[in-house]
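S.K.: structural data only, the sequence is not supplied:
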């Protein structure tokens, strides 16, 4: 996208073209397929439901922290439910595809931002590997000072 866009209509046309390119990419198609596979996997859905159940219990107990009598039992059950969910093949494939799509979108955002100004920071979910992002979102008080 080397062309200089001079009108809002041209900008909308270019953004629509970029959107179509993303939607037709192999990364996006892999994400859609992995999501559909996970949604159709009964075991995955059971594990996700179990994790969400334990997560709700944890949120109730967390209000009192380690002083709640069931804190360590509920925390352990939540970690076990998360591990069981994460090792499920369709869930892990979905998460991998999701991270690939997120990486693509972050790279595109960084390219767009840097084409305007090197001072524009792009929020990212990975504070350890993304040097050009502010990694915490604006207002986080991070190293980008946004």
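M.R.: That came through fine. Keep in mind it's a predicted model, so treat the numbers as computed, not measured. Residues are numbered from 1 along each chain as shown.
S.K.: only C-alpha atoms from now on, for both contacts and neighbour counts.
M.R.: Fine.
S.K.: which strands or helices does the top helix by length along the chain pack on?
M.R.: The helix spanning the most residues in the chain, taking DSSP state H as the definition, is helix 89-116. Packing partners of helix 89-116 (3 or more C-alpha pairs under 8 Å, 6 or more residues apart in numbering; DSSP states H and E): helix 26-40.
S.K.: adding another structure so you can compare the two:
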């Protein structure tokens, strides 16, 4: 691929955009919450407990309800998840992560739609997918009667 002036300009603008995202308030909040999440001992203890229970749960799922500890492991896994989810550092991190993801989704939609209104941008957010009757991944070339 030859480096043309147009391509170099696009790369330069993309780097500027990336730098703006990195300097944004959402990215700063993400970094702060990530630091707190990784450095709080109680939060890490809850996360490790959940991971341990999740591993036990996947072992139990191989046998289903016929496993002798099925009910106990199932309940303990849900309790560990609830404990982890209710931790203030985990909640703050998820909120910051979603805010940053929303910014990246908006950028993807703007870039995609500036190229063509028919480009499907996988955002994972139904708000951005509202303009199409297709979820964006049918792969049938319009065979599902979407607006592809």
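M.R.: Yes, it's here. None of these values were measured; they are calculated from a predicted model.
S.K.: what's the angle from the longest helix of structure 1 to helix 26-40?
M.R.: Angle, helix 89-116 of structure 1 to helix 26-40, by axes from the mean of the first three to the mean of the last three C-alpha atoms, to 10 degrees: 150 degrees.
S.K.: how close does helix 89-116 of structure 1 sit to structure 2?
M.R.: Following superposition, helix 89-116 of structure 1 is found to deviate from structure 2 by 0.7 Å on average (mean C-alpha distance after the TM-score superposition for structure 1).
S.K.: check stretch 76-83 of structure 1 too.
M.R.: Mean for stretch 76-83 of structure 1 is 0.9 Å (mean C-alpha distance after the TM-score superposition for structure 1).
S.K.: what about the aligned partner of residue 44 of structure 2 in structure 1, which helix or strand?
M.R.: Here residue 44 of structure 2 is matched to residue 45 in structure 1, going by TM-score structural alignment. Using DSSP states H and E, residue 45 of structure 1 falls within helix 42-62.
S.K.: buried residues, that helix. List them.
M.R.: Neighbour-count burial for helix 42-62 of structure 1 flags 43-45, 47-48, 50-51, 54-55, 57-58, 61-62 (criterion: 16 or more other C-alpha atoms under 10 Å).
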